[in-house]
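**Q** What shape does this take:
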Amino acid sequence: MNTNLLLYPMFAHVLWVAFLYVLLTLVRAPAVWGFIQSRKESWAEVEPRISANLSNQFEWPLLFYVVCVLLICQGSVVDSVQVWLAWVFVAGRIAHSLAQIITRDVRLRGLVFTINFVPVLAMWLLVVAKV
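**A** Model (predicted):
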């Protein structure tokens, strides 16, 4: 497969992060602009979870971007497995965001994190195995 196919899951993750920034801005806007009259506002409880999840988007995903860029720079044909793993990673990031923002279930978050942890690890193992 063409290495450029890895750009699509990378771009999908970028769009997801952009969406999280917009969501965080919308949640913070009422407090910033003085629209909230009391701390009982439901969004006030969600804001720290969105903010924490946004920070998470720059931790493990960094290794995803590095392996994708490495594969693209090699210029060789990428296995369809690598592209499939990249899409599983993106789906896992979205699921992890939803689990972290919507629920407070840490066990669920851990389980869902595995969905995006394993594919990146597998992508790296495949890269190293070819060397």
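
**Q** can we go C-alpha only for contacts and neighbour counts from here?
**A** Noted.

**Q** quick one: the most centrally placed residue in the chain from residue 130, how far?
**A** Nearest to the mean C-alpha position of the chain, counting by Cα atoms, centre = their mean, stands residue 93 at 3.6 Å. Per Cα to Cα, to the nearest Å, residue 93 is found 27 Å from residue 130.

**Q** Also this sequence, please, to line up against the first:
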Amino acid sequence: MNNEMIFLPVLANILLVFGIYAYMGKAKSRAVKQGSVDKKVAALNSKAWPENVVKISNNLDNQFESPILFYVLSIVYYLTNNVTDILILTMAVYVITRYLHSYVHMTSNYVPYRFKLFVLGVLILLGSSVWLAIKIITQ
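**A** This is a model prediction of the structure:
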């Protein structure tokens, strides 16, 4: 097993964040060009942007919540030499939940779907955390 493979899901999640930044930049630029935002107010209040921009901004904020646990877990698994094919697959599924969560958040923002995706991702992280604790304790 190549331990470095754990960083493929990490890089995929990082690409999601950069994609959201680009999408938000495009949405903000469009809002400014259309005159649908007061730039002076929006400079001090992120909620002053049109709804579509606020949804993107809120989703970007979400990328620095539970994904931090994902990044830390990935590094700890790597450093403790506990990376397995199943772990990589599990972390890839976590990243897929983040992509789907972002899609729902930035489009329909239908909370029941968004919440289910969030919970699935958090449960994956919880399970991965418990599994790592067991591996470290029993080594």
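
**Q** Residue 110 is in contact with the residue nearest to the centre of structure 1, correct?
**A** No: counting by Cα atoms under 8 Å, residue 93 of structure 1 does not reach residue 110; the two are 11.8 Å apart.

**Q** Could you count how many residues lie near the aligned partner of residue 88 of structure 2 in structure 1?
**A** Correspondence of residue 88 of structure 2 to structure 1, assessed by TM-score structural alignment: residue 83. Residue 83 of structure 1 has 22 neighbouring residues, counting by other Cα atoms under 10 Å.

**Q** close enough to count as contact, residue 83 of structure 1 and residue 5?
**A** Yes: between residue 83 of structure 1 and residue 5 there is a contact under Cα under 8 Å: 6.8 Å.

**Q** Give me the neighbour count for residue 6 of structure 1.
**A** The number of residues near residue 6 of structure 1, taken as other Cα under 10 Å, comes to 23.

**Q** wait, doesn't it sit right on residue 83?
**A** Yes: at 5.9 Å, residue 6 of structure 1 counts as touching residue 83 under the criterion of Cα under 8 Å.

**Q** can you tell me the mean distance of stretch 46-53 of structure 1 from structure 2 after alignment?
**A** Its matched residues in structure 2 lie on average 0.5 Å from stretch 46-53 of structure 1 after superposition (mean Cα distance after the TM-score superposition for structure 1).

**Q** What range does that stretch cover in structure 2?
**A** The aligned range for stretch 46-53 of structure 1 is 52-59, by TM-score structural alignment.

**Q** now stretch 102-112 of structure 1
**A** Aligned by TM-score structural alignment, stretch 102-112 of structure 1 falls on residues 107-117 of structure 2.

**Q** List the buried residues of the matching stretch.
**A** 114, 117 (16 or more other Cα atoms under 10 Å).

**Q** Next: stretch 87-99 of structure 1.
**A** Quick answer for stretch 87-99 of structure 1 (16+ other Cα under 10 Å): 87-97, 99.

**Q** go on, stretch 76-85 of structure 2?
**A** Those would be 77-78, 82-84, for stretch 76-85 of structure 2 by 16+ other Cα under 10 Å.
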